[in-house]
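Trainee: compute the structure for the input listed below.
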Amino acid sequence: MLSIFFTEYAEFLHCKGRKFTDFDEVRQEIEVETDRITGVNKGISSIPINLRIYSPHVLSLTLIDLPGITKVPVGDQPPDIEVQIRDMIMQFIARENCLILAVTPANTDLANSDALKLAKEVDPQGLRTIGVITKLDLMDEGTDAREILENKLLPLRRGYIGVVNRSQKDIDGKKDIKAALLAERKFFLSHPAYRHMADRMGTPYLQKVLNQQLTNHIRDTLPAFRSKLQSQLLSIEHEVEVYKNFRPEDPTRKTKALLQMVQQFSVDFEKRIEGSGDQVDTLELSGGAKINRIFHERFPFELVKMEFNEKELRREISYAIKNIHGIRTGLFTPDMAFEAIVKKQIVKLKGPCLKSVDLVMQELINTVKKCTKKLATYPRLCEETERIVAGYIREREEKTKDQVLLLIDIQVSYINTNHEDFIGFANAQQRSSQVNKSAVGNQVIRKGWLTINNIGIMKGGSKEYWFVLTAESLSWYKDDEEKEKKYMLPLDNLKVRDVEKSFMSSKHIFALFNTEQRNVYKDYRFLELACDSQEEVDSWKASLLRAGVYPDKSSTENDENGQADNFSMDPQLERQVETIRNLVDSYMSIINKCIRDLIPKTIMHLMINNVKEFINAELLAHLYSSEDQNTLMEESAEQAQRRDEMLRMYQALKEALAIIGDISTSTVSTPAPPPVDDSWLQQTLLASAAPSLPVSLGIPPENLAVI
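Mentor: Model prediction:
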């Protein structure tokens, strides 16, 4: 980037806003700031003094003027002054994007130059090091630096450039830079040892070399830099495309935006519920997938958790029979006892049914919250949309619950003992409560990885196996190839229960155990299986349920009435209890099947489909009536700022790519000079006879400045 200044002035970072046009004042300010930072007794500091000079006569480079190596501390300098200065110098010249000007006076021994020695350490190939020889006019009479400047003696890959600076006498006499440059030019043209190479000597030539190196560096970094800019441009192009059409003065803008936002919200909600092939989320389940799990895994499991407590159920049946007979001794099994018990069990189903409605309602609200994130550009619209839709979902929740309760009440109102699947009194005597697994056969119900938790602890660590669940057994293998079977566990008399998650474990655990107090696996009474999430546990428990492995119900019976647990039963009453028990089991199986089918359909019709229709047909009208459109579509300050920043960035990237295109075609880079034999630098480890001054010039491609 080329900057042209018609007046010369300077600015210090510590004096922001103040322009120095008198460079004597600049010199004085440097001295004052140095004394302020380091003290007046020759102290040192790594804190830089930042000075920016604006002039048509200088290059767009940043120069870091580093101190020479000091061997012996003086004044307030610390004892390790040499180490501190060396570390300070290395901090700058070690950067790969720096050019190093190794400055050495001509009247000292070049072989002992600290500047060249330090440069060699960080730039062994010599690609970044340029030798600068000063004080050529102060050499002893009869001596010159011709062979050094011709790069014959002690050569460097980039050679040496000689300069003649102002002396202290010239500075005190206020000799200006222009006069100093003319005097330098005259010196090289008139000196017999240097006149043949005068065009390659002097401060102007040094500027030219540095400018050429800057150009070379820019060209070398352009391909990678262009690729980076193009990637950035592509990454923001889609977002900027929307912003480019932004017209704040358009009176219809807010109306169009509102329509687009509501339409987008409706599409997103439908996709999350109904499923979609495009933009599939692979990190988590969508709202629709979670609702599906509620319908087909969580809800059936909650129903089975309401399974009768056998001892309590038999006691209730016996009480019902006795209470119906009263003081008489009954000869026949009373069907009124059956109806009383069945109705009581049906009423218990209200809990799981209402819970499933709550779970679906929560998933719908969570889905709405995720969909409204795209409306964050307009905070009020986002809040109102979420409030209106969530409020409507809760309205539908109440109506759905009313309908669910009505379905349960309908089942209670009439006990249909003529149902084709009901076993009836004739077959009830010999029927048991076995799960009908014969119809299922030994088909595979589920496969997946599980960790055996309790066995692994005893053997030094939990271990993961590949489990296969069928209608008759649970087997586990070494891996999913199912070649090496570790064990097969029959499902007879098994139940499942939850295990409390330990403080140190991230796993979720459930356990299998035998209802007859037998060992489940080898010497273990129970088998603890661990999953990564509670959802996975619920899914496995639902699969076990399909295989006939029911959840355990902890007995919470009261022991206050001892005779309630230990009442004696005559053989006739015992047969009647067994008959009604089998009838209840048969009828409740019919009811469960019916409820499992009807409740998801009811929720789908009264909640999910209704909410979708509301969003499509009525949401926009509710938004118009809820608040003023201008307030509703008021853009957030963060979004306005982001839009401006993205548009500025987009424009800057396009301009940068255009400039790079111009540089690529208009600049010519010079190749690096061939390597030279600079082994003399490696052999020279002696300290310099006089302080030397390495100066580093860095070229970061980001802003084309030199550091």
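
Trainee: can we go C-alpha only for contacts and neighbour counts from here?
Mentor: OK.

Trainee: could you name the helices and strands sitting against the helix or strand containing residue 82?
Mentor: Taking DSSP states H and E as the criterion, residue 82 maps to helix 81-93. Helix 81-93 sits against strand 98-105, helix 114-122, strand 693-698, with contacts defined as 3 or more CA pairs under 8 Å, 6 or more residues apart in numbering; DSSP states H and E.

Trainee: swap the cut-off to 10 Å and go again
Mentor: strand 64-65, strand 98-105, helix 114-122, strand 693-698 (3 or more CA pairs under 10 Å, 6 or more residues apart in numbering; DSSP states H and E).

Trainee: go ahead and confirm residue 434 touches residue 548.
Mentor: Yes. At 8.7 Å, residue 434 counts as touching residue 548 under the criterion of CA atoms under 10 Å.

Trainee: please tabulate the helices and strands packed on helix 81-93 in JSON lines, including the columns distance to residue 271 and mean neighbour count.
Mentor: Converted to JSON lines, the helices and strands packed on helix 81-93 look like this (distance: least, CA to CA, whole Å; neighbours: other CA atoms under 10 Å):
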{"stretch": "strand 64-65", "distance to residue 271": "60", "mean neighbour count": "18"}
{"stretch": "strand 98-105", "distance to residue 271": "55", "mean neighbour count": "24"}
{"stretch": "helix 114-122", "distance to residue 271": "59", "mean neighbour count": "22"}
{"stretch": "strand 693-698", "distance to residue 271": "54", "mean neighbour count": "25"}
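
Trainee: and the helix holding residue 82, what's buried?
Mentor: 81-82, 84-86, 88-89, 92-93 (16 or more other CA atoms under 10 Å).

Trainee: out of those residues, which one sits closest to residue 245?
Mentor: Nearest to residue 245 out of these is residue 92 (CA to CA; 47.0 Å).

Trainee: once you drop chain neighbours, what's closest to that closest one?
Mentor: Sequence neighbours aside, residue 696 is the residue nearest to residue 92 in space, at 7.0 Å (criterion: CA to CA, 6 or more residues apart in numbering).

Trainee: the structure of the following sequence is requested for comparison with the preceding one:
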Amino acid sequence: ALSPGGITACPLIPRRDFLPRGSGIVTRRPLILQLIFSKTEYAEFLHCKSKKFTDFDEVRQEIEAETDRVTGTNKGISPIPINLRVYSPHVLNLTLIDLPGITKVPVGDQPQDIEYQIKDMILQFISRESSLILAVTPANMDLANSDALKMAKEVDPQGLRTIGVITKLDLMDEGTDARDVLENKLLPLRRGYIGVVNRSQKDIDGKKDIRAALAAERKFFLSHPAYRHMADRMGTPHLQKVLNQQLTNHIRETLPSLRSKLQSQLLSLEKEVEEYKNFRPDDPTRKTKALLQMVQQFGVDFEKRIEGSGDQVDTLELSGGARINRIFHERFPFELVKMEFDEKDLRREISYAIKNIHGVRTGLFTPDLAFEAIVKKQVVKLKEPCLKCVDLVIQELINTVRQCTSKLFLPALLAARGGEKRAAPGGGGAQHRPPLLLKLSPPLSLRSAQQRNTQTNKKRAVPNQVIRRGWLTINNISIMKGGSKEYWFVLTAESLSWYKDEEEKEKKYMLPLDNLKIRDVEKGFMSNKHVFAIFNTEQRNVYKDLRQIELACDSQEDVDSWKASFLRAGVYPEKDQTENEDGAQENTFSMDPQLERQVETIRNLVDSYVGIINKSIRDLMPKTIMHLMINNVSRGRGGRTGAPGAAGRSPPHRGGRAFDDPFGSLPPRGWVPSTSGRYSAIPRLELNPSGSLPPRGWVPSTSGSYSVIPLLELDPFS
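Mentor: Reported below is the predicted structural model:
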């Protein structure tokens, strides 16, 4: 029973008055009522199973007392059900669940979200495909406003499991009736509607007998002109008979699928028990075997989450390898593009570099050293996005380990390992990063930059190529026009269009991407949306009278994904605007024509070469992280997990001993991965005390040590 009147329909079925009655919300906990045919009449509660209740007034008092024990006496609610069995010769085998009616306004000790709590409680029961829904609606209320039928339609849109019960037929206004409803014409249900007439509060206070109430109900249907022709299909006795018949048929229909589901669960349990069949309580090695099995299972789960071949695929959120893939291909490229250099500062630095290299002499040719000096300074800026990418991947690996370990019932071990591996955002994480070395190719030279500059300028975006589709909310439409509104957006290489819906038939607007950029927008105080804005760099209106369009997503991940899509379309993020205190000096800064040509030449080459470096890092950084971090963690997760005493091994010391870490933590400084998947102590030069990168000109060889190989003259991270 889902709404008013349901609580009165339940006691009429077993022909006993045992449910609490009153005004307001009376049913404050779900009541699971099991009716069992028996020659003797009594009731039993699950929470006091040894006691048999023969007086049904005591049953009512026990229901009220048990409700108050959990919810209190001031209208509180609880989803914990009360289980009651009623044995009687007047019932058919049937199970009913009486649920609280939906409350709109909280009273007493009820929380502010009482309506949503009750709805969630009801949905837990009626969402099961094996259950029938008894939607109780009073006849003196419009059927279209029935909360019971509304919720039933949410979980049973075709009405296959819903039985309508119409109460209070005797309280309708004179001249009106519910004939169309009971004949299943107004809002059809496959199982139809049944009308009942319950006792009024006056009848209950006057101790009107249940049998007398049933006789009065029968008389009402036989004497009413609108219901006389269907009197044999109305009333509580017919409702009980229909419920028993419908439940029997429903069980017969759902039993095959239930049987196959139980058989599959039984096979799964038997397979799991088979693994522990040889374990004996007196076996001294059973703990070691169990631990080894759990660690091996951890390794399998970890590999499946990273490689994306898990048996149980999560359809609600990204996890493991999918999140790392998103960092590599969306978050990291976006962070690289944000590191754009300021045009005025760059030209000024180039001119100063040229003048300082020439010194007292007047230079005739563009100096290579000026190009190298400027490029070194620009490439160093790429270090921060790379380290941020490493930190994000480390955090995702930690989350993956935490998810895998939660299955092994090792919360203490997880907390210890997670605390050791967690990289502090303030700066402690640098010690735990793997040594990364990016060999930038081709060699640094003006010639290579010129060649790449020519090739890059020939590349053009493919027109009409759809980059992304999805729903976005325009957040800053005029309030007079309805406030924020959701549209279906289509992003191509040349334009951004939005439509009324995903059918893309009614186009609202098409915005060219020329001179557009992206900026972040702070989330509103009362808003749950994450917002970013698109604006025109030439201070033109983007859409009608708006200088910028604020687009909102449900999560920060969606915002990052859309930013990455705009990045592929050539819409870059806004550069950080910093106040230049030397503005007056900039305004007076001037160059002679020869110096200006040299500055322009180097500026174009720097732009081209930084693009080369950017592309190389974008390609090599994910590969380096995969090789030095993720693959090593996957290979080293097993290690010597089965060796006794491995858990108590002391930290390794330099001097040739191997470092084994079965949980995939990063090695101490000076320890490098070997071909076996373990870590070996290789002496490193102390020229780089941070341990994050090897010295310039030193690269790892196949043996795991560092060898001197002539690299580029440019080392961006030295």
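
Trainee: the more surrounded of residue 434 and residue 548 of structure 1?
Mentor: residue 548 (20 against 8; other CA atoms under 10 Å).

Trainee: ok so, going back, let me know the closest of the buried residues of helix 81-93 of structure 1 to residue 299 of structure 1.
Mentor: Checking the buried residues of helix 81-93 of structure 1 against residue 299 of structure 1 by CA to CA gives residue 92 as the nearest, at 68.3 Å.

Trainee: residue in structure 2 matching that closest one?
Mentor: Counting by TM-score structural alignment, residue 92 of structure 1 lines up with no residue in structure 2.

Trainee: my guess is residue 92 of structure 1 contacts residue 64. True?
Mentor: Yes. Counting by CA under 10 Å, residue 64 is a contact partner of residue 92 of structure 1 at 8.3 Å.

Trainee: one step back: need the max-distance pair from the buried residues of helix 81-93 of structure 1.
Mentor: 81 and 93 (18.5 Å).

Trainee: the longest helix in structure 1 is where?
Mentor: Secondary structure of structure 1 per DSSP state H: the longest helix is helix 203-244.

Trainee: so how far is it from its chain's centroid?
Mentor: Relative to its parent chain, helix 203-244 of structure 1 has a centroid offset of 29 Å by CA atoms, centre = their mean, to the nearest Å.

Trainee: now the angle from it to strand 98-105?
Mentor: In terms of direction (axes from the mean of the first three to the mean of the last three CA atoms, to 10 degrees), helix 203-244 of structure 1 departs from strand 98-105 by 160 degrees.

Trainee: how much does helix 203-244 of structure 1 deviate in direction from strand 693-698?
Mentor: 30 degrees.

Trainee: tell me what helix 203-244 of structure 1 is packed against?
Mentor: Looks like helix 203-244 of structure 1 contacts strand 98-105, strand 129-134, strand 160-162, helix 177-190, helix 637-666, strand 693-698 (3+ CA pairs under 10 Å, 6+ apart).

Trainee: equivalent range in structure 2 for the helix or strand encompassing residue 32 of structure 1?
Mentor: Using DSSP H and E, residue 32 of structure 1 maps to helix 23-38. Counting by TM-score structural alignment, helix 23-38 of structure 1 falls onto no part of structure 2.

Trainee: okay, and the strand or helix carrying residue 10 of structure 2 goes to which residues in structure 1?
Mentor: Here residue 10 of structure 2 sits within helix 6-12, counting by DSSP H and E. Across structure 1, nothing matches helix 6-12 of structure 2 (TM-score structural alignment).

Trainee: whatever helix or strand comes next after that helix corresponds to what range in structure 1?
Mentor: Proceeding N to C from helix 6-12 of structure 2, the next assigned helix or strand is strand 31-37, under DSSP H and E. Using TM-score structural alignment, strand 31-37 of structure 2 corresponds to no residues of structure 1.

Trainee: could you do stretch 511-520 of structure 2 as well?
Mentor: Going by TM-score structural alignment: stretch 511-520 of structure 2 matches residues 489-498.

Trainee: how about residues contacting the matching stretch?
Mentor: Stretch 489-498 of structure 1 has contacts (CA atoms under 10 Å, 6 or more residues apart in numbering) with 469-476, 508-518, 520-521, 526-529, 537-538, 541, 544-545, 547-554.

Trainee: cool, stretch 435-447 of structure 1 as well?
Mentor: 466-476, 480, 539-540, 543-544, 546-549.

Trainee: filter those residues down to the ones in helices?
Mentor: Using DSSP H, the contacts of stretch 435-447 of structure 1 in helices are 539-540, 543-544, 546.

Trainee: what are the boundaries of the helices in the stretch 351-500 of structure 2?
Mentor: 368-380, 383-405, 411-421, 446-457 (DSSP state H, counting those that start in this stretch).

Trainee: ok, how many other residues are close to the alignment partner in structure 1 of residue 603 of structure 2?
Mentor: Counting by TM-score structural alignment, residue 603 of structure 2 lines up with residue 581 in structure 1. Residues near residue 581 of structure 1, counting by other CA under 10 Å, number 23.

Trainee: leaving out sequence neighbours, find the closest residue to residue 581 of structure 1.
Mentor: Per CA to CA, 6+ apart, closest to residue 581 of structure 1 is residue 314, 7.1 Å.

Trainee: and the one you found, what pairs with it in structure 2?
Mentor: Match for residue 314 of structure 1 (TM-score structural alignment): residue 347.

Trainee: same question, residue 516 of structure 1
Mentor: In structure 2, residue 516 of structure 1 lands on residue 538 (TM-score structural alignment).
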